[in-house]
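[1] no FASTA, just this:
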């Protein structure tokens, strides 16, 4: 419904059908829609970093599940297979992989708690959201390092 009076000329300054700037795209249904802003438009901030890292952590956990299945398979195939797997994953490179999986799990957990807080309607102001994001990042690092410090201190893992 138009607010223009009958017979008044329509304002076509925002009409995207004749757009020459490339700011609009024609959808399959024929409607012109504005293009979404790109990274050049947005200022990178902590919550953006947290979101990207949460998605990367989920991907890392998916890859990490392959190592977990390999561990189960090695146990199922007998003592020799398990010893080979333990030797590989107990090497410095293997321990780095396990630490990465631990860090991904810890961050995915803390980011999940952050999202629960946001879903409850709390800490939604930009300053509070940024603080909560940094807390989830640092909290995950403390959890992962603390977990591995306990493993090394108790002798469960050695180099």
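    Received it, and whenever you're ready, just let me know what you need. Just so it is clear, the model here is predicted, and its values are computed rather than measured. Numbers count the residues shown, from 1 in each chain.
[2] Only C-alpha atoms from now on, for both contacts and neighbour counts.
    Fine.
[3] Would you mind listing the buried residues in the longest helix along the chain?
    Under DSSP state H, the helix in the chain containing the largest number of residues is helix 46-76. Using 16 or more other Cα atoms under 10 Å as the test for burial, helix 46-76 gives 46-47, 50, 53-54, 57-58, 60-61, 64, 67, 71, 74-75.
[4] Just the closest of those to residue 119, please.
    Nearest to residue 119 among these: residue 47, at 14.8 Å, using Cα to Cα.
[5] can you give me the strands for the chain?
    Along the chain, counting by DSSP state E, strands occupy 24-26, 32-34.
[6] Tabulate these (CSV), appending distance to residue 124 and mean neighbour count.
    Listed next are these as CSV, based on distance: least, Cα to Cα, whole Å; neighbours: other Cα atoms under 10 Å:
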stretch, distance to residue 124, mean neighbour count
strand 24-26, 31, 15
strand 32-34, 27, 14
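[7] which one of these lies closest to residue 109?
    Across the strands of the chain (criterion: Cα to Cα), the nearest stretch is strand 32-34, sitting at 36.0 Å.
[8] Now find how far off-centre the closest one is within its chain.
    Distance of strand 32-34 from the chain centroid (Cα atoms, centre = their mean, to the nearest Å) equals 29 Å.
[9] put this beside the first:
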């Protein structure tokens, strides 16, 4: 006969037990940025198709990406790309068996946040400076 569980506790760790930690939030954000990149690739496909269809359609798509809203979407896509890439490098480091100390894990999470933000800003500033539109 099967045993019955009479405790009112969850059978496995649950969100009600854990308090949010930086590494937990980084895992969630890594998944969100991955999904965002998946849908963001549609923008790249749209841009490439517009270039293949006609000059007028390409100009329309370029105008969309040149608008403040389009730039905001591209800025967010850039941040998601850098954040996801740095998170992937962090996981690659862990796959080699390194970086499992508690202070190292916390440092890597903070570095991922800082470098993704600074890298996005630096990339956009660099592009604007090279184009001479800043």
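    On my side now, so go ahead. What you see is a predicted model, and the numbers here were worked out from it, not measured in a lab.
[10] related to what we said a few turns ago, can you lay out the strands of the first structure as CSV showing distance to residue 99 of the first structure?
    What follows is the strands of the first structure, written out as CSV (distance: least, Cα to Cα, whole Å):
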stretch, distance to residue 99 of the first structure
strand 24-26, 45
strand 32-34, 44
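[11] quick one: residue 23 of the second structure and residue 106 touch, right?
    Yes. Counting by Cα atoms under 8 Å, residue 23 of the second structure touches residue 106, with 7.0 Å between them.
[12] how about the buried residues of helix 46-76 of the first structure, which pair is most distant?
    Spanning the widest gap among the buried residues of helix 46-76 of the first structure are 46 and 75, at 41.9 Å by Cα to Cα.
[13] Would you map the helices across the second structure?
    Applying DSSP H to the second structure gives helices spanning 22-53, 55-66, 68-95, 102-131.
[14] Take the ones you listed and write them to TSV, including distance to residue 12 of the second structure.
    Below are the helices of the second structure laid out as TSV (distance: least, Cα to Cα, whole Å):
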stretch	distance to residue 12 of the second structure
helix 22-53	17
helix 55-66	46
helix 68-95	25
helix 102-131	23
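[15] Residue 14 of the second structure is nearest to which of these?
    Using Cα to Cα, the nearest of the helices of the second structure to residue 14 of the second structure is helix 22-53, at 12.7 Å.
[16] Which residue numbers in the first structure does that closest one align to?
    Under TM-score structural alignment, helix 22-53 of the second structure corresponds to residues 46-77 of the first structure.
[17] residues touching residue 87 of the second structure, list them.
    By Cα atoms under 8 Å, 6 or more residues apart in numbering, the contact set of residue 87 of the second structure is 30, 112.
[18] swap the cut-off to 10 Å and go again
    Residues in contact with residue 87 of the second structure (Cα atoms under 10 Å, 6 or more residues apart in numbering) are 26-27, 29-31, 33, 81, 93, 108-109, 111-113, 116.
[19] Need the counterpart of it in the first structure.
    So residue 87 of the second structure corresponds to residue 111, using TM-score structural alignment.
[20] Also residue 118 of the second structure?
    In the first structure, residue 118 of the second structure lands on residue 142 (TM-score structural alignment).
[21] Count the neighbours of its match for me.
    14 (other Cα atoms under 10 Å).
[22] if I look at it, how far off is residue 96 of the first structure?
    Distance of residue 142 of the first structure to residue 96 of the first structure, given as Cα to Cα, to the nearest Å: 16 Å.
[23] For residue 2 of the second structure, grab the count of nearby residues.
    4.
[24] how far away is it from residue 55 of the second structure?
    Taking Cα to Cα, one finds residue 2 of the second structure at 70 Å from residue 55 of the second structure.
[25] what does residue 88 of the second structure give?
    37 Å.
[26] Tell me which of those two has more neighbours.
    The neighbour count for residue 88 of the second structure versus residue 55, taken as other Cα under 10 Å, is higher for residue 88 (14 against 11).
[27] and that one, what does it touch?
    Residue 88 of the second structure makes contacts with 30, 82, 94, 112, as judged by Cα under 10 Å, 6+ apart.
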